[in-house]
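> Here is a sequence together with a model predicted from it:
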Amino acid sequence: MGRLTTHVLNTATGLPAVGMKLILRKGNEEGGYTMLSDTVTNHDGRVDAPLLEGDAFTSGVYELTFFVGDYFQTEDAFLDEVPIRFTVDDATRHYHVPLLVTPYSYTTYRGS
């Protein structure tokens, strides 16, 4: 069964990013995006359940937006919202989208 998960690490501290808001959207036929979920990371920097799984997880273009500025709440922070747009070709597989972040930089990759 396919699923979509995420994990956020604060690389400035080396700890999970607890309480970071994130929104998941999916590309639609009109060229825009439809919101699917609005959630917050838990004590482990993850969400409590997969963002999508089973029949709800379909092929297409998705956008996962992380509210980094709200999380760090520093006046000299460089980043605000970090949108990651990615394509799901095979919705029967596990797609994991981790975010490694500081107030000034981020990186992501397709995890497992």
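Good, I have the coordinates.

> contacts and neighbour counts: CA atoms only from here.
Will do.

> secondary structure element for the closest residue to Ser37 other than its chain neighbours?
Nearest residue to Ser37 in three dimensions, chain neighbours excluded: Leu24, at 5.2 Å (C-alpha to C-alpha, 6 or more residues apart in numbering). Per DSSP states H and E: Leu24 is located in strand 21-27.

> could you point out which element follows that strand?
Sequence-wise, the next helix or strand downstream of strand 21-27 (DSSP H and E) is strand 33-40.

> elements contacting that following strand?
The contact analysis (3 or more C-alpha pairs under 8 Å, 6 or more residues apart in numbering; DSSP states H and E) places strand 33-40 against strand 21-27.

> structure B:
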Amino acid sequence: MTDTSGFLTTHVLDTARGVPAQGMHIVLYAIDGVTRTVVAAKHTNEDGRTDGPILPAEAFKPGVYELVFHAGDYLRETGQAGDPPLFLDEIPIRFGINDPGSHYHVPLLLSPFSYATYRGS
């Protein structure tokens, strides 16, 4: 039997320094109307990825989710923050999952003054 369970992964690349963003705190929320429920919280490893999916197959289901990347803490730790207030601090990315059998990958490309994301593979 083929496993058709999906899962969610993420990673963070520090585009200003040209390296993976190690040690960034990321929180995943499930969104239901105005209610936000923490599903997972992880830190990125030396490759800028979480150790394992942030939402593994056994917990993966359709719905609206939000990844919150704690970029400000990372930028301060790497000496890139500049004077307060930070231009980027917490970066929320809200997205929908509608195919429970797919791999969803939501990365963050980060610099002190910009970020980008996309649905990867």
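Arrived safely. Everything numeric here is computed off the predicted structure, so don't read it as measured data.

> Any idea what the TM-score comes out to?
The TM-score (TM-score structural alignment, normalised by the length of structure 1) is 0.94; 111 aligned residues with a C-alpha RMSD of 1.1 Å.

> re the thing from before, Ile93 of structure 2 versus the aligned residue in structure 2 for the residue nearest to Ser37 of structure 1, what's the distance?
For Leu24 of structure 1, the aligned residue in structure 2 is Leu28 (criterion: TM-score structural alignment). Distance check for Leu28 of structure 2 against Ile93 of structure 2: by C-alpha to C-alpha, to the nearest Å, it reads 10 Å.

> Quick check: neighbours shared by those two?
Each of 66-68 lies in contact with both Leu28 of structure 2 and Ile93 under the rule C-alpha atoms under 8 Å, 6 or more residues apart in numbering.

> Just the closest of those residues to Asp51 of structure 2, please.
Lowest distance from Asp51 of structure 2 to those (C-alpha to C-alpha) belongs to Leu67, with 15.8 Å.

> Neighbours of the closest residue to the closest one other than its chain neighbours, how many?
Spatial nearest neighbour of Leu67 of structure 2, excluding adjacent residues (C-alpha to C-alpha, 6+ apart): Leu28 at 4.6 Å. Leu28 of structure 2 has 22 neighbouring residues, counting by other C-alpha atoms under 10 Å.

> Confirm for me that Leu28 of structure 2 is in contact with Val68.
Yes - in terms of C-alpha atoms under 8 Å, Leu28 of structure 2 counts as a neighbour of Val68; the distance is 6.4 Å.
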